[in-house]
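A.B. asks: just the structure for this:
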Amino acid sequence: MSFSGAVEDALYERGSGVVTEPDFYRLTQELFASGRWRGEPISRLPKAWDGPRASALLSRFIREGMLTRDRDFGRGVYRLLDREGGETAEQVATLVDPFCYVSHASAMRLHDLRRGPDVPLHLSTLTRKAWGERQTGNAALGERDAGPAYPRIVFGDRLRRRTIAVHEVSRPVTVVEIDQVRVSTVGATFATMLVEPHFCGGMASVMTVWRRHARDHLNAIVEAVDEIESKIAKVRAGYILTEVVGIEASEISAWSAFAQRGGSRKLDPDGPYTPVFSERWMISLNISVANS
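C.D. replies: Presented below is the predicted three-dimensional model:
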């Protein structure tokens, strides 16, 4: 089989109708390096392989009608034309962006912490600067491993007919895979609720989730809260776990070191300040705990 024929077969065996430029380069580079497909030598193997050669072959497949640009992306993402695109928006997002993961309220739904539709679909990915630093780090591993420095995939406002909200982070959280989708771990999802509750259904909804589910995921929560940089999120977590859920542990008590007397810290960052406090955690209880 010819090299281009082997590439075509390999594309159809990937199990996905979505192909990115980095995906295409890695696939062709692996075939070139092995020189074999399905145990047989590849005929008419190129003398060398690099980014420009991969781009030329990709353009040829587009001209021949095998690939087309994906409608939801400006460039860099393609679809196999004769394969039905059955991927969900979550699956497509984490397929095309290796640093993208489902987060916030959408992660809560995937972890069965909340019900109902997640509108918009919340996704997190690296900032442009962090993306470039990751590529520089990968390049240090060698040309064969890193490949060309392809630009970051840019998301629009909608993906597979769903409204999306993209959050940029300088450092991604730990992720797991659920239904072929990368999603923040359950512990990281709980921690995110206290950093940005407005993207997680609001603080009242967050309080309800913590009261119902925190005991079931306590170890994961403690580990994730320890890792986040936000001091006020640690204080919120400490207050909720000790004074609302009723859990006492030395690891949780240690977060009281981040409490600040005389400040204007609030349990709900988006609610008005009220002069009702937790003495232990030195935080304004500006949301009704009884009704949350």
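A.B. asks: rest of the way, CA atoms for contacts and neighbours
C.D. replies: Noted.
A.B. asks: helices along the stretch 1-150 of the chain, start to end?
C.D. replies: Here the stretch 1-150 of the chain has its helices, by DSSP state H, counting those that start in this stretch, at 3-12, 21-34, 51-63, 89-96, 104-110, 128-139, 143-146.
A.B. asks: the longest one versus helix 3-12: what angle between them?
C.D. replies: Yep, that's helix 21-34 we're talking about. 130 degrees (axes from the mean of the first three to the mean of the last three Cα atoms, to 10 degrees).
A.B. asks: gap between helix 21-34 and the chain center?
C.D. replies: With Cα atoms, centre = their mean, to the nearest Å as the basis, helix 21-34 stands 24 Å off its chain's centre.
A.B. asks: now for that helix, which elements pack on it?
C.D. replies: Applying 3 or more Cα pairs under 8 Å, 6 or more residues apart in numbering; DSSP states H and E, we find helix 21-34 packed against helix 3-12, helix 51-63.
A.B. asks: out of those, which one sits most buried?
C.D. replies: With neighbours defined as mean count of other Cα atoms under 10 Å, those peak in mean count at helix 3-12, which reaches a mean of 17.
A.B. asks: please name the residues that touch the nearest residue to I153 once chain neighbours are set aside.
C.D. replies: Spatially, and ignoring its direct neighbours in sequence, I153 is nearest to D97 (6.3 Å; Cα to Cα, 6 or more residues apart in numbering). Listed by Cα atoms under 8 Å, 6 or more residues apart in numbering, the contact partners of D97 are T125, R152, I153.
A.B. asks: my guess is V175 contacts T185, does it?
C.D. replies: Yes. Counting by Cα atoms under 8 Å, V175 touches T185, with 5.0 Å between them.
A.B. asks: between the two, who's got more neighbours?
C.D. replies: Ranked by neighbour count (other Cα atoms under 10 Å), V175 and T185 place T185 first, with 23 against 20.
A.B. asks: quick check, the more buried one in contact with T174.
C.D. replies: Yes. Contact criterion Cα under 8 Å: T185 and T174 qualify, at 6.1 Å.
A.B. asks: before we compare anything, build this one as well:
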Amino acid sequence: MARDTRRTVISEFGLLLLARQLFRDRGYAGQSLPQRNGPLSTKRARNLLAEVTFTPFPYYPDLGARSGQLLRDAEFSGPIFIVEDGDAEAVLFDADPFCYLSHASALAWHGLSAPEPDLFVSTADRSLWARGARETVAELLDDDLDEWGEAGSLFRMTPPRPFPVLRGRNLHRHERSDPVPPGDFGADVDRVSPVGVTFRDSIAAPGRCGGAAKVVDVWRKHALQHLESIIAEIDLSVEKIVRVRAGYLLEEVLGVQDPRIARWVNDAQRGSSRKLEPAAPYAGRFSKRWMLSINIDDPTLPAVTA
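C.D. replies: Predicted structure coming up:
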């Protein structure tokens, strides 16, 4: 049943759902469940899980999996089981329902920059992930929630914890309190931050997008084609420095005049942390209007010198 889902990996909770389906339908793929099997109990579900999965035990290397068992995925710190081969993106999407491409990977997906060898993803932070999991469990378990919900710790829906290298790719996983809601995604291939959010993230965290110099290049080449989406997302940002950087790039670099952008200047303030590139030292070249240090090596960027 797990392999018929065409998933690359599956969690213990996912296996529980398959077991419930099997006992509810009293069979699968033309094979009936023997009559001696009564309703699915917690004990029976635990035994089925143990029978169908295998976790290698380091002290007994000669102890191997039986034919057909699902092997625990060694590239996760928690119990995730391999169903079939898949690349890093497919594995993450199957393991984490709230995960999506972001930052440098989203820039590449939208055609705004060249593809990166590393994989950049975002997901809900601990509290939001737990809330989303509770809602998902309640929806999927429905009438059986009391028996099979979070009280059954073996089947609890928990955040997957991938290691820094997944399927041969360096993974940069960002837990955030403002993730893109899963309902905003289309098919699995569209699990990527929308273009306006991607532009916003690029100036909120340039280090996850190749640095501020690369981000400036992306904005110069592509921002005007996505102006309305960008302005809408920047307006929603809780970070004042995001509006300041965006205001500088749109007004002074790209020459955009818009009353919505003009209002962002209210967020400008003096301070050594007000930099275009947060990872670089403060520089004497700055935007007087936006009170922003232009601290990247690009003399074509408009600025004055103290």
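A.B. asks: need the TM-score between these chains.
C.D. replies: The TM-score (TM-score structural alignment, normalised by the length of structure 1) is 0.81; 276 aligned residues with a Cα RMSD of 2.9 Å.
A.B. asks: among the helices and strands packed on helix 21-34 of structure 1, which is nearest A204 of structure 1?
C.D. replies: Among those, the nearest to A204 of structure 1 by Cα to Cα is helix 3-12 (47.1 Å).
A.B. asks: and the closest one, what other elements does it pack with?
C.D. replies: So helix 3-12 of structure 1, by 3+ Cα pairs under 8 Å, 6+ apart, packs with helix 21-34.
A.B. asks: quick one on the thing from earlier: nearest to M193 of structure 1, of the contacts of D97 of structure 1?
C.D. replies: When the contacts of D97 of structure 1 are compared against M193 of structure 1 (criterion: Cα to Cα), the nearest one is T125, at 17.2 Å.
A.B. asks: contacting residues for the alignment partner in structure 2 of that closest one?
C.D. replies: In structure 2, T125 of structure 1 lines up with T123, judged by TM-score structural alignment. Residues counted as contacts of T123 of structure 2 (Cα under 8 Å, 6+ apart) are F98, C99, Y100, W129, R173, H174, E175, R176, P179.
A.B. asks: got the contact list for the closest residue to the fourth one other than its chain neighbours?
C.D. replies: In this structure, W129 of structure 2 finds its nearest non-sequential neighbour in P159, 7.0 Å apart by Cα to Cα, 6+ apart. Contact analysis of P159 of structure 2 by Cα under 8 Å, 6+ apart lists D96, R126, W129, A130.
A.B. asks: give me the neighbour count for the third one.
C.D. replies: Think W129 of structure 2. Neighbour tally, W129 of structure 2, other Cα under 10 Å: 22.
A.B. asks: the second one now?
C.D. replies: Here the count is done by other Cα under 10 Å, and R126 of structure 2 has 14 residues near it.
A.B. asks: before we move on, what about the last one?
C.D. replies: Neighbouring residues of A130 of structure 2 were enumerated by other Cα under 10 Å; the total is 15.
A.B. asks: and the nearest residue to it once chain neighbours are set aside, how far from Q225 of structure 2?
C.D. replies: Leaving aside its sequence neighbours, A130 of structure 2 sits nearest to T158 (Cα to Cα, 6+ apart; 7.4 Å). According to Cα to Cα, to the nearest Å, T158 of structure 2 stands 40 Å off from Q225 of structure 2.
A.B. asks: check contacts around the residue lying closest to E150 of structure 2 once chain neighbours are set aside.
C.D. replies: Distances taken as Cα to Cα, 6+ apart place R156 nearest to E150 of structure 2, at 5.2 Å, with adjacent residues excluded. Listed by Cα under 8 Å, 6+ apart, the contact partners of R156 of structure 2 are E12, F13, G149, E150.
A.B. asks: and which of those is nearest D25 of structure 2?
C.D. replies: F13 (18.5 Å).
A.B. asks: that closest one -> structure 1?
C.D. replies: Using TM-score structural alignment, F13 of structure 2 sits opposite P22 in structure 1.
A.B. asks: sorry, back to before: pretty sure the residue nearest to A130 of structure 2 sits against L128.
C.D. replies: No. Assessed by Cα under 8 Å, T158 of structure 2 is found out of contact with L128, at 11.7 Å.
A.B. asks: more crowded one of those two?
C.D. replies: T158 (20 against 17).
A.B. asks: what's the match for the more buried one in structure 1?
C.D. replies: For T158 of structure 2, the residue aligned by TM-score structural alignment is P151.
A.B. asks: ok, now A45 of structure 2?
C.D. replies: Per TM-score structural alignment, A45 of structure 2 is aligned with A54.
A.B. asks: which residues touch its match?
C.D. replies: The contact partners of A54 of structure 1, taken as Cα under 8 Å, 6+ apart, are F24, Y25, T28.
A.B. asks: strands along the stretch 101-250 of structure 2, start to end?
C.D. replies: For the stretch 101-250 of structure 2, the strands defined by DSSP state E, counting those that start in this stretch cover 119-124, 165-166, 169-176.
A.B. asks: buried residues in stretch 271-279 of structure 2?
C.D. replies: Going by neighbour count (16 or more other Cα atoms under 10 Å), the buried part of stretch 271-279 of structure 2 is R274, K275, L276, E277, P278.
A.B. asks: if we can go back for a sec, and in structure 1, which of the contacts of P159 of structure 2 remain?
C.D. replies: Contacts conserved in structure 1 for these, counting by both residues aligned by TM-score structural alignment, their matches' Cα atoms under 8 Å: D96, R126, W129.
A.B. asks: among the helices and strands packed on helix 21-34 of structure 1, which is nearest F73 of structure 1?
C.D. replies: Among these, helix 51-63 sits nearest to F73 of structure 1 (Cα to Cα), with 15.6 Å.
A.B. asks: what's the distance between that closest one and the middle of its chain?
C.D. replies: Distance, centroid of helix 51-63 of structure 1 to centroid of chain: 29 Å (Cα atoms, centre = their mean).
A.B. asks: which residues in structure 2 does stretch 214-233 of structure 1 align to?
C.D. replies: Counting by TM-score structural alignment, stretch 214-233 of structure 1 corresponds to residues 223-242.
A.B. asks: what about the closest residue to L241 of structure 1 other than its chain neighbours, how many neighbours?
C.D. replies: Residue nearest to L241 of structure 1 in three dimensions, not counting chain neighbours: I247, with 5.4 Å by Cα to Cα, 6+ apart. I247 of structure 1 has 16 neighbours, counted by other Cα under 10 Å.
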